[in-house]
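**Student:** coordinates only, sequence not included:
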């Protein structure tokens, strides 16, 4: 497996981002404005103001509007993730980072001026509305179960449905709504751009979840007779599922990048603890039970970094990297959870308190094993590919 290296340009940007996160952002981690549903709007605004002054706002998109390659983006997003507040501060967080990527790929110039430019400037947040309540038989890991419907009415579309786990819906200015626009054996869907807040898009509740790093939390949203003009269709009608694949592979890889930074930080904290705390007459790290856990962390972190860079390199060839991103998401999410868990174990009682960011990173990484597709769904998808490839070889007489 050949793993390419990031460029000097991306290393320089990443170094600036890391310096900003360590010196400016980390001291905010104990701020009372960091609550169970994410940092408050005024804290987001304050951090982003400092990011602009430091020249690290939206660092993966250059001043001329061009996007760093995925491999370059990986170098930058890893550093932004050294604090749960880092991606919020420098505008590399989910779902905005993925939504900016999608808009940059398929948005029209008019749409991008209206919806993308405020996101890139860090003056607006967005929400991606695809997931639906399981209790209503809606789409989750299987997008083909989409229940939300959009019906054409002249130059407008009328959208009705309910969405859930919509990250950042509360406080968002830009919405991307996925709705069914076709019936029959092959489900069809379309993406629509929506100005938020909107009276026809109502937040019913913000869910209490294990994670707490994303502004606005994760909401359940009712879409009730929402009317949008034809010019708010993102891309082509009935191509929503295809566009979702354009967005989802890079977006799930971006999660890997950011939380690799968080797990790296946890390891730093646990290492500091193990090399200063004594028990039974010697430093904790000198007890094999502790030292070996930290050694295992190094292995998992290095393997995760290599997989992220490998998958980024595949995406940079123009491939959708569907299988590669599934493999990377499974391997990295599980590895980083092991790292976060070991860090808590090394730190003992202090590791499970809010006195250290390790506890929050553990919660965030645990949620990541479900978000952007549970581990088991990705393995199921990979197993289908293995079967399909094997049967093709057999039919060709090559196996």
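**Tutor:** Okay, I see it. Source: prediction; values computed, not measured. Numbering: from 1, shown residues only.
**Student:** For the rest of this, base every contact and every neighbour count on C-alpha atoms.
**Tutor:** Noted.
**Student:** next structured bit after the host helix or strand of residue 302?
**Tutor:** Residue 302 belongs to helix 288-315 when elements are defined using DSSP states H and E. Downstream of helix 288-315, the next assigned helix or strand under DSSP H and E is helix 322-347.
**Student:** which helices and strands does that following helix pack with?
**Tutor:** helix 240-274, helix 288-315, helix 357-368, helix 375-395 (3 or more CA pairs under 8 Å, 6 or more residues apart in numbering; DSSP states H and E).
**Student:** Off-centre distance for the third one?
**Tutor:** Going by CA atoms, centre = their mean, to the nearest Å, the spacing between the C-alpha centre of helix 357-368 and its chain's C-alpha centre is 14 Å.
**Student:** Output the helices and strands packed on helix 322-347 as JSON lines; include the columns mean neighbour count.
**Tutor:** Below are these laid out as JSON lines (neighbours: other CA atoms under 10 Å):
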{"stretch": "helix 240-274", "mean neighbour count": "22"}
{"stretch": "helix 288-315", "mean neighbour count": "19"}
{"stretch": "helix 357-368", "mean neighbour count": "23"}
{"stretch": "helix 375-395", "mean neighbour count": "13"}
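**Student:** Just put these in a markdown table and tack on distance to residue 180.
**Tutor:** Converted to a markdown table, the helices and strands packed on helix 322-347 look like this (distance: least, CA to CA, whole Å):
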| stretch | distance to residue 180 |
| --- | --- |
| helix 240-274 | 9 |
| helix 288-315 | 28 |
| helix 357-368 | 27 |
| helix 375-395 | 22 |
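**Student:** Show the contacting residues for residue 237.
**Tutor:** With contact taken as CA atoms under 8 Å, 6 or more residues apart in numbering, residue 237 is in contact with 181, 189-191.
**Student:** can you list the residues you listed in CSV and add distance to residue 39?
**Tutor:** Below are the contacts of residue 237 laid out as CSV (distance: CA to CA, whole Å):
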residue, distance to residue 39
181, 36
189, 33
190, 32
191, 28
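**Student:** Helices - which of those residues land there?
**Tutor:** Residues of the contacts of residue 237 located in helices (DSSP state H): none.
**Student:** Would you list the buried entries among these?
**Tutor:** Neighbour counting over the contacts of residue 237 (16 or more other CA atoms under 10 Å) leaves 181, 189-191 as the buried ones.
**Student:** and of those, the nearest to residue 106?
**Tutor:** Distance to residue 106, by CA to CA, is smallest for residue 191 among these, at 10.9 Å.
**Student:** Put this next to the previous one:
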């Protein structure tokens, strides 16, 4: 990664920040920002103004080139200053992760058909991997995948159910992960590109969840004899688990980037409240209980920023970064939840009301500790690595003294 790349990222981030603060934030009170995410009408309006400002999908160049992860971090943090910022700029989940995956794995024909409309902001997408708990399907453990894809003539036929599918309502592009038979007796999965809507992809219900920033909300989906042509396999057959890691490592990091921006905004609002609000004869910030919480916020925000930059640097080397993204996702999600929680506490009754965006940021960041792998799963994975490396060191005559 070059110095020019970081300079470019800083310049774009500065434009994004001005746009989000001046143009996007006023939309936060728009009634079209619903409990299931912004409506399609609001998404189109936000993207129209972003496109006019030359900020549509700003981390991807007109030639398809992608900023480095470190430079992207600057841009996505600025977009996250409002929950509507990533939507307006076309850098929100799941599209940002899906665009990255398609850019890495899709064929040139698939990129023209499925990726180009996403990058232009003319289409939205959904990633169909997680399955309902009442089916005992795949959640944090993808090997429990129950959705099946079987050969059917020159294509495939898919059946199963999916859960917590973000943005399925209103999506034009779907990436469906299904169990396939590689002939070796092992659990294998394949990813398929799907045109949406399709009558074989049925929304059972849109779920009620504590977060509300992503268009289309989160749905339970039934896949009923979904027919997919053979040329719509994403990448190679039976490589779905590998491709999931290609997508998830940077996607976890992108979430960290966006929510860091949101929590910086919450901190700004809480600090302004603590300076102007008085109690017991002085501003709240002059009471140690409040001032120290704001100081802890400042420390946590800087730690999160440094962790993100470190992980982004690892990914920029071309490494898969699974361990680094797991560590970063746990550390940042928990640090940012602490920031959001303290902001609510500082603001008292105002903090739990809808009078400011702090209440929404608190809800969104709480959900962040679960999606893309809950903290416990990442810690379990890291513990397994520690055990393996410790035993290997002992075999070489080190450790276990």
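**Tutor:** Yes, it's here. Given the structure is predicted, the values throughout are model-derived calculations rather than measurements.
**Student:** Just the TM-score for the two chains, thanks.
**Tutor:** Put the two chains on top of each other and the TM-score (TM-score structural alignment, normalised by the length of structure 1) is 0.98; 396 aligned residues with a CA RMSD of 1.1 Å.
**Student:** Now do stretch 329-338 of structure 1: distance to the chain's middle.
**Tutor:** That offset, for stretch 329-338 of structure 1, works out to 14 Å (CA atoms, centre = their mean).
**Student:** That stretch vs structure 2, average offset?
**Tutor:** With mean CA distance after the TM-score superposition for structure 1, stretch 329-338 of structure 1 departs from structure 2 by a mean of 0.3 Å once superposed.
**Student:** Stretch 301-311 of structure 1 now?
**Tutor:** Mean deviation for stretch 301-311 of structure 1: 0.2 Å (mean CA distance after the TM-score superposition for structure 1).
**Student:** Just give me how far that stretch sits from the chain centre.
**Tutor:** On CA atoms, centre = their mean, the centre of stretch 301-311 of structure 1 falls 16 Å from that of its chain.
**Student:** next one: stretch 102-109 of structure 2
**Tutor:** That offset, for stretch 102-109 of structure 2, works out to 20 Å (CA atoms, centre = their mean).
**Student:** now the helix holding residue 302 of structure 1 against helix 322-347, angle please.
**Tutor:** 160 degrees (axes from the mean of the first three to the mean of the last three CA atoms, to 10 degrees).
**Student:** quick revisit: can you pick out the most distant pair from the contacts of residue 237 of structure 1?
**Tutor:** 181 and 191 (9.5 Å).
**Student:** a helix runs through residue 220 of structure 2, doesn't it?
**Tutor:** No. With DSSP: H, G, I helix; E, B strand; the rest coil as the criterion, residue 220 of structure 2 is assigned strand and is not in a helix.
**Student:** what kind of secondary structure is the closest residue to it other than its chain neighbours in?
**Tutor:** Using CA to CA, 6 or more residues apart in numbering and skipping the chain neighbours, the partner closest in space to residue 220 of structure 2 is residue 163 (4.4 Å). Going by three-state DSSP, the secondary structure assigned to residue 163 of structure 2 is strand.
**Student:** returning to that earlier point: inside strands: which ones of the contacts of residue 237 of structure 1?
**Tutor:** 181, 189-191 (DSSP state E).
**Student:** from those residues, which is closest to residue 150 of structure 1?
**Tutor:** The shortest approach to residue 150 of structure 1 among these belongs to residue 181, at 5.5 Å (CA to CA).
**Student:** Please name the residues that touch the spatially closest residue to the closest one that is not a sequence neighbour.
**Tutor:** Spatially, and ignoring its direct neighbours in sequence, residue 181 of structure 1 is nearest to residue 189 (5.0 Å; CA to CA, 6+ apart). Residues near residue 189 of structure 1 by CA under 8 Å, 6+ apart: 178-182, 237-241.
**Student:** Now render the residues you listed as a markdown table, adding distance to residue 64 of structure 1.
**Tutor:** A markdown table is the format used below for the contacts of residue 189 of structure 1 (distance: CA to CA, whole Å):
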| residue | distance to residue 64 of structure 1 |
| --- | --- |
| 178 | 30 |
| 179 | 33 |
| 180 | 36 |
| 181 | 36 |
| 182 | 38 |
| 237 | 30 |
| 238 | 32 |
| 239 | 29 |
| 240 | 28 |
| 241 | 30 |
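**Student:** Counting by contacts, list what the helix or strand encompassing residue 18 of structure 2 packs against.
**Tutor:** Assigned by DSSP H and E, residue 18 of structure 2 belongs to helix 3-19. Using 3+ CA pairs under 8 Å, 6+ apart as the contact test, the elements touching helix 3-19 of structure 2 are helix 69-79.
**Student:** Where in structure 1 does the helix it packs on fall?
**Tutor:** Per TM-score structural alignment, the counterpart of helix 69-79 of structure 2 in structure 1 is residues 70-80.
**Student:** what about that stretch, how far off from structure 2?
**Tutor:** Looks like 0.5 Å for stretch 70-80 of structure 1 (mean CA distance after the TM-score superposition for structure 1).
**Student:** In that stretch, which residues are buried?
**Tutor:** 70-80.
**Student:** again, but for stretch 19-33 of structure 1
**Tutor:** 20-21, 24-26, 28-29.
**Student:** mind listing which of those are in helices?
**Tutor:** Reading helices off those with DSSP H, I get residue 20.
**Student:** can you redo the buried residues of stretch 19-33 of structure 1 as a markdown table with distance to residue 273 of structure 1?
**Tutor:** What follows is the buried residues of stretch 19-33 of structure 1, written out as a markdown table (distance: CA to CA, whole Å):
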| residue | distance to residue 273 of structure 1 |
| --- | --- |
| 20 | 24 |
| 21 | 21 |
| 24 | 23 |
| 25 | 22 |
| 26 | 18 |
| 28 | 21 |
| 29 | 19 |
